[in-house]
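Novice: The following comprises the amino acid sequence and a computationally predicted model.
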Amino acid sequence: MPRTSLDAVAVAAATARLSDVERTLPDGRQPVHTCYVPASAVTGDLVRDWGAQALAALDSHEDALTALLPAELAPVIRERVRAKLAAEPVEDLRIDFEDGYGAPGDDVEDADAERTAGVVAGWARDGVLPPYVGIRMKSFDTRALRERGIRTLDVFLTALGDPPPGFVLTFPKVTSAEQVEVFGEILDMFGIPLRFEIQVETTQSVVDPEGRLAIPRFVEAGRGRVSGLHFGTYDYTAGCGLGAAHQHLAHGACDFARNVMQVAAANAGIRVSDGSTNVLPVGDAVEEGWRTHYGLVRRSLAHGFYQGWDLHPAQLVTRYAAVHAFYLEGVEGDARRLKAYVDRAGGTVLDEPATAQALSSSFLRALECGALGEAEVLRVTGLGVGDLRGLASRG
């Protein structure tokens, strides 16, 4: 028994007031995008139509897509994007009753809320529901908006009945913890467990009037209900006073806000999502729209934002192309590092357990979005899905 200098009783007394560090990881699959569609445009054929429009855009402009891709990977990426668009074009759908919808009048919004709830129920009944689906209601900015948003939520949920798995609400333009608290109280009145995403699209959502970071207080006010933080590009940049020409995702003002989101959500079981680009790939601007969207998605992925908004069916092409290229380009290097960690084989890079956790999570995301298949991952890493999940969930 070696000699020690510290008194065990004194050490125990000094450390008694400390608690174990808790790290909570998000549950389940993270979608690569959220597709926002105005409630007035939502029909039972929406998901199929978006997939068909995306495939048609790919067929018409395949050379434009190929020019964006790494040459050696272009054929396999195009093939896998086609397969994804045919099988599961939309991973997360938000039926929008806010900015993209407007204020058509109470009778019209009531009817759209009831009708779209029936659409979602029909998808669930027919087994064609996207993995995630929900609504974005109006904000709590004013009394009129609050009342209208709560009524829409009430009409929709009453018509829907029990929400299907993967159902999520989006709470826009949050400016105070009190708004989050009240929204949680409203949700409690429905008597069913409902989680929601907070949209970070105001300056008050990042730094409060007293100069404190606001998001941690929002999360605390949510009492475990907050499942995600979604960035709103254009409201936020406008709120910062940026001119129209500088309102885009790659602006430094957006990087600051998203980094605050990222830090606030880390180890709290909350996912972060990037925002959108309004440069749409339509008409004669398909190539420009794809080039802009592809570049922004790749930039977001490199910064650790694995989800973003898509506003048009043709954006699905570059969303999946960028995501698949990101994972395929890194697969061999990531696999070597993960195998070396598991085998304790050494090498030129000595990774920490947290890095192995991140590498495993990356492979799981690649599997979930269709960039890689299980046989491929097993071949390059020697690990099955269960092994990856074990490493990814290790605290």
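Specialist: Arrived safely. Numbers count the residues shown, from 1 in each chain.
Novice: Only C-alpha atoms from now on, for both contacts and neighbour counts.
Specialist: Will do.
Novice: ranges for the strands of the stretch 251-395 of the chain?
Specialist: Using DSSP state E, counting those that start in this stretch, the strands of the stretch 251-395 of the chain run over 271-273, 308-310.
Novice: Point out the most buried one among the ones you listed.
Specialist: Per-stretch averages of neighbours, counted by mean count of other C-alpha atoms under 10 Å, single out strand 271-273 among these, with a mean of 26.
Novice: got the strands of the stretch 251-395 of the chain as CSV, with distance to Pro26 columns?
Specialist: Formatted as CSV, the entries for the strands of the stretch 251-395 of the chain read as follows, by distance: least, C-alpha to C-alpha, whole Å:
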stretch, distance to Pro26
strand 271-273, 7
strand 308-310, 17
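Novice: wait, doesn't Leu338 sit right on Val380?
Specialist: No - here Leu338 lies out of contact with Val380, judged by C-alpha atoms under 8 Å, at a distance of 9.7 Å.
Novice: burial of Ala10, as a residue count?
Specialist: Look at Ala10: counted by other C-alpha atoms under 10 Å, it has 10 neighbours.
Novice: Within the helices and strands, which one has it?
Specialist: With elements delineated by DSSP states H and E, Ala10 resides in helix 8-15, which encompasses its position.
Novice: ditto for Val37
Specialist: Of the helices and strands defined by DSSP H and E, Val37 is found in strand 33-38.
Novice: ok, now how distant is Ala87 from Gly149?
Specialist: Between Ala87 and Gly149 the distance is 34 Å, computed by C-alpha to C-alpha, to the nearest Å.
Novice: Looking only at neighbour counts, state which of the two leads.
Specialist: Neighbours were counted for Ala87 and for Gly149 using other C-alpha under 10 Å; Gly149 has more, 20 against 12.
Novice: How much space separates the residue lying closest to that one once chain neighbours are set aside from Arg151?
Specialist: On the basis of C-alpha to C-alpha, 6 or more residues apart in numbering, the spatially nearest residue to Gly149 that is not a chain neighbour turns out to be Lys138, at 4.5 Å. Remark: distance between Lys138 and Arg151 (C-alpha to C-alpha) = 10 Å.
Novice: next, the one to line up against it:
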Amino acid sequence: MGRLDPGLLPELDALLAPVDRELSRRYPGDAGDRQPVHTVYVPADRVHAGLVPEWGAAARRALERAPALPYPAGLHARVTAKLAREPIEDLRIDFEDGYGIRADDEEDAAVEAAAKALVGAEVVPPFVGIRVKSMEAHTRRRSVRTLDGFLDVLLNAGLPEHFVITLPKVSDPAQVAAFETVCGRLESAYGIPAERLRFEIQIETPPAILGADGTATVARMITAAAGRCTGLHYGTYDYSAACGIGAAYQSMEHPAADHAKAVMQVAAAGTGVRLSDGSTNILPVGTDAEVADAWALHARLVRRSLERGFYQGWDLHPAQLPTRYAATYAFFRDGAAAARDRLAAYLDRRDTGILDEPATARALAGFLLRGLRCGALDQDELGDFTADRLAAL
């Protein structure tokens, strides 16, 4: 049938084989495993073995001010249970801005103490890691020294399963490539399996978004990480300040922030590298009115990030945990019934007035799976859509 030379098809396969391999390598898609809904940053000198229970207790005390908490009815019990069971999903022990510049002997002592606190922790979050200083000239040596010293203590007890390093203030792909080399050398020195050390890149400088040559630097950074990059984290205040935005107007929802995050999103799409929004520095402390205003702001910003495809963000204070979980749970619960019914209709090939395509079906399955894994949804609310089935879809 037809007049086309059948020899053309093998010719096309041979012609496009390099492209096929490169696309498969660069864009493997999301792994489908759990992503934490937040990262809690705690200065290294404030880390101790009882940190997680302490944060959970403080968050529950804050939740007692529930009349001011902006969440739908029915979420109180779910949020309270989460704060008792797993108040922190992802902990980052911070040796960068939250810790500051200290004398070497002081930071060395803090490195040892923080690592020992993690080893002896009453509760270790499912995700945990360390933020070192940047690969910029004035902090580079201290960054490597801190990471080396931390691993030296931590590895006596074994590396946590979901351990990750945060590399801040990255402006050039060469800094990422250099840090990738550091990770490889540390693996060799400590006998860690190859490519076990992974890191996330913080996008906090304008050159990380748009390079001097006019290219999207962040896409080149993912390549430079040679498979070690797990995430891109937006740094609200460093980026805003570098763009010349006044302190009163620095925000996760400033147009400059939205532009940077849109570039990050496109660069990471399909690569398996995940996204995290930044933080708000308006903390829920003070009078009842001040707490209510801060909660309302935080809840709105969390919801806004979720709607834009940023399923993770930073939290800086225990009293932000109630609104983190309330806003996240409300987001998934608001959309769960419609997503479940649309996915079922698509699989059953039923006409519902919405013409969903395979890509949309994958998005619906991903939405439900995220809601299930973060605790917003229960299995009995999803019927036959188990976690395994949703992951397969």
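Specialist: Ah, there it is. What you see is a predicted model; the values in this text were computed from it and never measured.
Novice: Could you check which residue of structure 2 pairs with Gly373 of structure 1?
Specialist: In structure 2, the position corresponding to Gly373 of structure 1 is occupied by Asp378, as judged by TM-score structural alignment.
Novice: same thing with Gly118 of structure 1?
Specialist: Counting by TM-score structural alignment, Gly118 of structure 1 corresponds to Lys116 in structure 2.
Novice: Can you tell me the element its match falls in?
Specialist: Assessed by DSSP H and E, Lys116 of structure 2 sits inside helix 104-119.
Novice: now what about that helix, what contacts it?
Specialist: In this structure, residues lying in contact with helix 104-119 of structure 2 by C-alpha atoms under 8 Å, 6 or more residues apart in numbering are 44-45, 47-49, 93, 124, 142, 146, 149-151, 153-154, 157.
Novice: what's the closest of those residues to Asp388 of structure 2?
Specialist: Among these, Val124 lies closest to Asp388 of structure 2 (C-alpha to C-alpha), at 25.7 Å.
Novice: give the contact list for the closest one.
Specialist: Residues in contact with Val124 of structure 2 (C-alpha under 8 Å, 6+ apart) are 52, 118.
Novice: any idea how far the alignment partner in structure 1 of it is from Trp290 of structure 1?
Specialist: Under the alignment (TM-score structural alignment), Val124 of structure 2 pairs with Leu129 in structure 1. Counting by C-alpha to C-alpha, the gap from Leu129 of structure 1 to Trp290 of structure 1 is 27 Å.
Novice: and the aligned partner of Pro206 of structure 2 in structure 1, what does it touch?
Specialist: Correspondence of Pro206 of structure 2 to structure 1, assessed by TM-score structural alignment: Thr203. Thr203 of structure 1 is in contact with 236, 239-240, counting by C-alpha under 8 Å, 6+ apart.
Novice: And the residue nearest the centre of structure 2?
Specialist: With distances taken as C-alpha atoms, centre = their mean, Ser276 lies nearest the centre of structure 2, 4.0 Å away.
Novice: Which residue ranges of structure 2 form helices?
Specialist: Secondary structure of structure 2, counting by DSSP state H: helices at 8-26, 51-63, 76-85, 104-119, 140-154, 173-190, 206-209, 217-224, 236-242, 255-268, 288-307, 321-348, 358-374, 387-392.
Novice: who does the first one touch, helix- and strand-wise?
Specialist: Using 3 or more C-alpha pairs under 8 Å, 6 or more residues apart in numbering; DSSP states H and E as the contact definition, helix 8-26 of structure 2 packs against no other helix or strand.
Novice: What is the burial count for Met307 of structure 2?
Specialist: Check again: residue 307 of structure 2 is Glu, not Met. Using other C-alpha under 10 Å as the criterion, Glu307 of structure 2 is surrounded by 11 other residues.
Novice: do the same with Val108 of structure 1
Specialist: Burial of Val108 of structure 1 is recorded as 11 neighbouring residues (other C-alpha under 10 Å).
Novice: which residue in structure 2 lines up with it?
Specialist: The alignment partner of Val108 of structure 1 in structure 2, by TM-score structural alignment, is Glu106.
Novice: Just want to check the distance between its match and Tyr249 of structure 2.
Specialist: Taking C-alpha to C-alpha as the measure, Glu106 of structure 2 falls 35 Å from Tyr249 of structure 2.
Novice: Show me what Lys84 of structure 1 aligns to in structure 2.
Specialist: Going residue by residue (TM-score structural alignment), Lys84 of structure 1 aligns to Lys82.
Novice: can you pull the contacts of that match?
Specialist: Residues near Lys82 of structure 2 by C-alpha under 8 Å, 6+ apart: 325, 375.
Novice: what's the answer for Asp343 of structure 1, then?
Specialist: Asp343 of structure 1 touches nothing, counting by C-alpha under 8 Å, 6+ apart.
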